[in-house]
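can't give you the sequence, but here's the structure:
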């Protein structure tokens, strides 16, 4: 039986090539995803833990009991700890955020990795073991800094140059004393690290005389746990000691955990690719077995049992699946290695390739098992045909009908799946997404079972159009497409899955993008927005006054003040300049007037007013700390609770100052006057200069604001669409395979058509029309299913994201359908060429 299977595989190797290629792609995707994600995770963990092996014990500050910021450690503690037996060195550490500008004033490095620290010189050589200098030396004076070598290279700086640095206080210019390299946990790839003297770092990031941690190195022969025990006895209340190895493990676990999400996404899409490939495999084996019914019947008449013949067919699938899976694992590993080198960043640093035997062997078994399972149903169906009927050709595949068991099961699964999805969207609560996932699985399986039944009415609906465009080839294409609805449905199923995912993501992404635009940029009518660029930066009223000195501008800060009790309810007030705010933010008023802000009244968002039962003209009690008073509601406006800019309660700056002397300035809004040139490079430069040329403050124009608050959705969708391309490629292979095998089955028919006058060009067009019909069927069903799923997932957000509405991105949906049709059209090129070259005499003489 095994020799028979091997012989059959070799005899049909050309026909099985597309199946093997689909398995290769699916397994390569799965293996590459797992290897790449594990490599990224390992590299991130190694980078996060790098350097902790140099530290024996780290002394830090425990979190404050009231949740406030810890006060730090007395810097003199390091001197006492340095005298503990076994301690070689004790280095004070003061860390914060520091933004470095290039020569044009632009911020260097990644947006979230701008670090500042102190250079803790110690020992006889007055060096800091955490840094290895490649040029110059560490900072020794208050006006000096040192930069990591990568940042200096990016900014074009050399030792001795003047560098502008912002730290949340006023920006200053320093002389560059040296360039260095450091451990991964102190300097991430793509980030910046600026070193100051300890006194300067304390002034910028802490309090003079206080430090945030102390690093201890051990003398030879002293273990880290032993040293930690000795140090613990000398620590003040609120401080604790941990070994460097412990901290390294903690940081490694955190870093590797951050990489797991992308790994899970990649794995999910690889499973989708294998799921789509399963339809291609099943379809291919169905057609191959259909062509070999006489051969299989002859084996059974010669004495082979049905079980033995089934074993032959399954052995063929094992041979194809194992060979293709092995090659797919090799390809996936190669792709992962290439991606590891090309995409090594702070989010996924390059590192040694992680080749886990469980991953490689598991993906190999997954690909082989997928092939075997996909081939099992065609083999089982073939064995249901009586040998004599198969040998005489009297048995033909049963057409898909409304009363067939397959159709009944498909209808039931579809109905149940749809009901489960609707229940998940409307009433499943916190488990809604899990319920929707289950319903989606049932609905997809059910729809795939119904596609053969949908093929006939769908093609019939398109028939008039085809007759108008191509009377002869259109009629032939429609007949050939509906001749075997199950084969047509199985071919369209792969496209259905790909289009359902693409359409669902498009609907969800477009709705989320519209919501974010509505919640942010819709409210933003100013020309510029000023915000902190680093964690330590804080906007102040002085920044607002400085921005207002820019010629031809109208400026207002949004100053947030908390801890209010308004009519007995907790509230946050946002102070604005009443004279300019209407030019900077869009207030869609439902009642009252915004002019009342200048008279000491407040404006309230509609959702806040509805929740509290407030209305225009109502007087409310207000209390903050020991200060109390009365305030009147002067206006109510439409707003979204998730808006990044439009506040829930708006008040004049003067009203906020009555209760809070030091409110927090959230952002500064700037509008320009066109008579002074309006928004442009000159105004941008003047505004940046008025703010002190501080790289710690970001000045964003309208386009940058939109990208800041809503650009992530588009980037994520781009990644997802790229991953879905793999499923589309596999679906295209399925169309190619089906049409190629269909051409082989219909050689006599095609030869007869050629004999009665059909030209090669007309045969080619006929095959292409068949491909387009299959593609249109799969794309239409998939798009409808995707829109439904996108609605369901989006509906689960409405309880937590007020203002979220369904948006149908018609342009994206049309583009996805057009790409699907293009894929099927390209997939038909080789089968169409093959059909047009069928020898007339040989085909018509075939028995």
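In hand now; what should we look at? As the structure is a prediction and not an experimental result, all values here were calculated from the model. Residues are numbered from 1 along each chain as shown.

can we go C-alpha only for contacts and neighbour counts from here?
Fine.

What distance do you get for the residue nearest the centre of the chain to residue 512?
Residue closest to the average C-alpha location in the chain (Cα atoms, centre = their mean): residue 716, at 3.8 Å. From residue 716 across to residue 512, the span is 12 Å (Cα to Cα, to the nearest Å).

which residues do the two both contact?
Residues touching both residue 716 and residue 512 by Cα atoms under 8 Å, 6 or more residues apart in numbering: none at all.

that older thread, tell me how far the residue nearest to the centre of the chain lies from residue 550.
For residue 716 relative to residue 550 (Cα to Cα), the value is 38 Å.

One more: residue 253?
48 Å.

more neighbours, these two?
residue 550 (21 against 18; other Cα atoms under 10 Å).

Once you drop chain neighbours, what's closest to the more buried one?
residue 687 (5.7 Å; Cα to Cα, 6 or more residues apart in numbering).

Just the element for that neighbour, please.
Per DSSP states H and E: residue 687 is located in helix 681-690.

Can you spell out which helices and strands pack onto that helix?
helix 541-548 (3 or more Cα pairs under 8 Å, 6 or more residues apart in numbering; DSSP states H and E).

Check which element follows the helix it packs on along the chain.
strand 553-566.

and the next element down the chain from that next one?
Following strand 553-566 in sequence, per DSSP H and E, is strand 569-576.

List the buried residues in that next one.
Neighbour-count burial for strand 569-576 flags 571, 572, 573, 574, 575, 576 (criterion: 16 or more other Cα atoms under 10 Å).

Kindly reformat those residues as CSV containing distance to residue 812.
Listed next are the buried residues of strand 569-576 as CSV, based on distance: Cα to Cα, whole Å:
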residue, distance to residue 812
571, 42
572, 40
573, 41
574, 39
575, 41
576, 40
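
on that earlier part again, against residue 102, how distant is the residue nearest to residue 550?
18 Å.

Comparison target, given below:
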């Protein structure tokens, strides 16, 4: 049986090529996803643990070990005491905080979000073991700094150059004293690191004479655990100690969380690709077995049992899967390298590709089992044909059952799924999206089962257009497309799945982008919004103080203050300048007046007032976490979206916030000028803020881009991943047409004999491909828009301004790409059909 299967694979290798290629693509995607994830995890682990082997024990302020200190600081005397513990070779006090280095263009250097500053802590020999200098030396004066090698190269800085650095204390220029390399734990990929002297770092990031942590290096022969026990007996109050090995484990867990999420997303798209490939494989084996019905019947007639014939066919699928799996495993490793180049953030650490035994086993299992599962139903159908009936037919085929049960079940699934999606769209329950997801799976499954039934009305709908454009070839193509609806449906289903996902994502992305654009255009009246350039810097009300010197300019910080309870309700107050906020933000007041802010009262968003049961004129008791107490009166209620990044839930005068909170966080600074936005105004504001590289001055267009840009970036990644499923669907069309040409050689030869030229045959096959592609694209687009609408409905409860937006351009582009793929897939089958020998084809029995 095995030798027979081997011979059959060899005899039909051309026909099985597309199936093997589909399996290879599915395995390639799975392998690439797993290798990509393992590579990111291994690289993140290596970077997170790089340098901790040098640290025996770290003393940190109370909080999560290695996860950021709590309040307070470690004074220099405590560092001296720790240095005297037996077994301690060096005790290095560390201070760190936010510091952005300006490039030649004034923008922050580094491509990541981590811009750090730290202290240079030299020992008795004048060196700091954490840093290795390639040029110059560490900072020795308060006006000098050292810069990491990557940032210095990016900014084209050399020792002796003047470098501008922005911190939470403002911006200043320093002289570059040295360029260094350091451990991965201190400097992540794509970020920047500036070294200051002890005194400067303490002034900028903490307080003079104090440190955030202390790194202890063990003397030769001292074990970290033993040193830890001795250190714990002399720990300063409010601190804790942990070994470097334990810190490395904690950092590893934190570092791998992001890469694990990306790996799961990739595996989800890989599952889609494998699901699409299943249709191609099943369809191919259906056509192959149909053409070999007489061969299989002859095996039965000479004594082979059904089990033996079934075993032969399953062995064939196993061989195809094994060969394709091996190829997919090799190609997947290359795809992982491509994914790492295209889809990893700039701050992702680099490392060698990682191919684990688990990845090899999963890829081989999927690649070998997938063809066997996909081929099971066609084999079962073929086994139902009696040998005598198969041998008596000139071109025997498996009985094409009417499929009443299948059609009824598919219709029931489609209707049930559609009803569930509609119910989920209109319900307000928290699990509405889960209901929509389950309903979408049922509806899509049912629609796939109904595609053979839907193919006839679809072809009937477009046939008049085909007859008008191509009277002969169009009519022939339409007839051939519906000759075997089940085959056409299985081929179009793969394309429909990919287009459903792409269309649904397009609808959601376009609707979300439109909402953000409208919200920004409506809420923002100010000419500019000042925000941290990378989100890491902490702005305070003092950040906006230099703007007071500008004439013809009004501004207001948005000072967020937390930990309030108003009338027992947890609340966040945002302090604004009552005199200017009306020129900077648009408040649609429903009740009361915004003038209440000047009277020391607060204005509340409508959703907050509704949730808490508040109304204008009500006086609320106020209590803060530090046990400060008071009261506030509601003077106005305004319309706002709960998801808005601009309009706060509670607007208060900045004097009220300052009464309870001396250090609020300034989320943004809104600025308006008498002359309106322009290069001159932008330059004036930037100079007034000290040309600080850590601050970004954004106009309305930049604010929109900052809010909606990530959505477009994510959609582009998802589209790129879905392209694999589209490629497999195109292969399915090519395979179906190729097998169809083999089955219709006599028919094609007859058409040629009757006068249809080669160009006509080619045109007929291409039109068939376009019909199949159009069927899949139409169903996929309709399903995608439907699901996008349903998911969007669930957002309207929490996002008041969200409305459905149909991105006609992207939807049309998706259909055009599908049709183009179908047309490309038809090139090889059309060429084979055009080259059919007339005499040999018409003489065939």
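Sure, I can see it. These numbers were taken from a predicted model, which means no experiment stands behind them.

give me the element the corresponding residue of structure 2 for the residue nearest to the centre of structure 1 is part of.
Aligned counterpart of residue 716 of structure 1 in structure 2: residue 714 (TM-score structural alignment). According to DSSP H and E, residue 714 of structure 2 maps onto helix 700-743.

packing partners for that helix?
So helix 700-743 of structure 2, by 3+ Cα pairs under 8 Å, 6+ apart, packs with helix 13-49, helix 244-291, helix 485-523, strand 528-532, helix 758-795, helix 808-825, helix 827-834.

Compute the inter-axis angle for it and helix 13-49.
Interaxial angle of helix 700-743 of structure 2 relative to helix 13-49 (axes from the mean of the first three to the mean of the last three Cα atoms, to 10 degrees): 150 degrees.

distance between the ends of stretch 96-107 of structure 2?
End to end - Cα to Cα - stretch 96-107 of structure 2 spans 21 Å.

And the contacts of it?
108-109, 115-119, 154-155, 163-168, 192-194, 201, 204-205, 212, 536-537, 691-694.

Same check on stretch 260-268 of structure 2?
By Cα under 8 Å, 6+ apart, stretch 260-268 of structure 2 touches 30, 33, 34, 36, 37, 41, 721.

and the nearest residue in space to residue 801 of structure 1 that is not next to it in sequence, which of the three is it?
Nearest non-adjacent residue to residue 801 of structure 1, counting by Cα to Cα, 6+ apart: residue 642, 6.8 Å away. Classification of residue 642 of structure 1 using DSSP: H, G, I helix; E, B strand; the rest coil returns coil.

ok, residue 224 of structure 2 to residue 213 of structure 2 distance?
Residue 224 of structure 2 is 17 Å from residue 213 of structure 2, by Cα to Cα.

Now do the helices in the stretch 101-250 of structure 1.
149-155, 198-205, 224-232, 244-291 (DSSP state H, counting those that start in this stretch).

sorry, back to before: residue 687 and residue 102 of structure 1: who's more crowded?
residue 687 (23 against 19).

quick one: what's aligned to the more buried one in structure 2?
Match for residue 687 of structure 1 (TM-score structural alignment): residue 685.

Over to residue 588 of structure 1?
That one, residue 588 of structure 1, aligns with residue 588 by TM-score structural alignment.

try residue 696 of structure 1
So, by TM-score structural alignment, residue 696 of structure 1 is matched to residue 694.

list the contacts for that match?
Per Cα under 8 Å, 6+ apart, neighbours of residue 694 of structure 2: 99, 100, 101, 107, 108, 166, 167, 532, 533, 534, 537.

if you set the cut-off to 7 Å instead, what comes out?
100, 108, 166, 167, 532, 533, 537 (Cα atoms under 7 Å, 6 or more residues apart in numbering).

and what of residue 698 of structure 1?
Per Cα under 7 Å, 6+ apart, neighbours of residue 698 of structure 1: 530, 531, 532, 533.

Of the helices and strands packed on helix 700-743 of structure 2, flag the one that's most buried.
Each of these was scored by mean neighbour count; the highest is helix 13-49, a mean of 25, by mean count of other Cα atoms under 10 Å.

Which other helices and strands does that one contact?
On a contact count with 3 or more Cα pairs under 7 Å, 6 or more residues apart in numbering; DSSP states H and E, helix 13-49 of structure 2 meets helix 244-291, helix 306-343, helix 357-383, helix 700-743.

Recalculate using a threshold of 6 Å.
In this structure, helix 13-49 of structure 2 makes packing contacts with helix 244-291, helix 306-343, judged by 3 or more Cα pairs under 6 Å, 6 or more residues apart in numbering; DSSP states H and E.

ok now the shortest one, how far from the chain's centre?
This points to helix 306-343 of structure 2. 27 Å (Cα atoms, centre = their mean, to the nearest Å).

Touching, residue 519 of structure 1 and residue 643? I think so.
Yes - between residue 519 of structure 1 and residue 643 there is a contact at 4.4 Å, judged by Cα atoms under 6 Å.

Quickly name whichever of the contacts of stretch 260-268 of structure 2 is closest to residue 662 of structure 2.
Nearest to residue 662 of structure 2 among the contacts of stretch 260-268 of structure 2: residue 41, at 42.1 Å, using Cα to Cα.

distance between the ends of stretch 397-412 of structure 2?
End-to-end distance (Cα to Cα), stretch 397-412 of structure 2: 29 Å.

buried set for it?
397, 398, 407, 410, 411, 412.

ok, the closest residue to residue 227 of structure 1 other than its chain neighbours - contacts?
Using Cα to Cα, 6+ apart and skipping residues adjacent in sequence, the residue nearest residue 227 of structure 1 is residue 86, 6.7 Å away. When contacts are counted by Cα atoms under 6 Å, 6 or more residues apart in numbering, residue 86 of structure 1 touches 218, 219, 222.

isn't the first one right up against residue 89?
No - the pair residue 218 of structure 1 and residue 89 fails to qualify as a contact (Cα under 6 Å) at a distance of 7.3 Å.

which of the contacts of stretch 96-107 of structure 2 are buried?
Of the contacts of stretch 96-107 of structure 2, these count as buried by 16+ other Cα under 10 Å: 108-109, 115-119, 155, 163-168, 192-194, 201, 204-205, 212, 536-537, 691-694.
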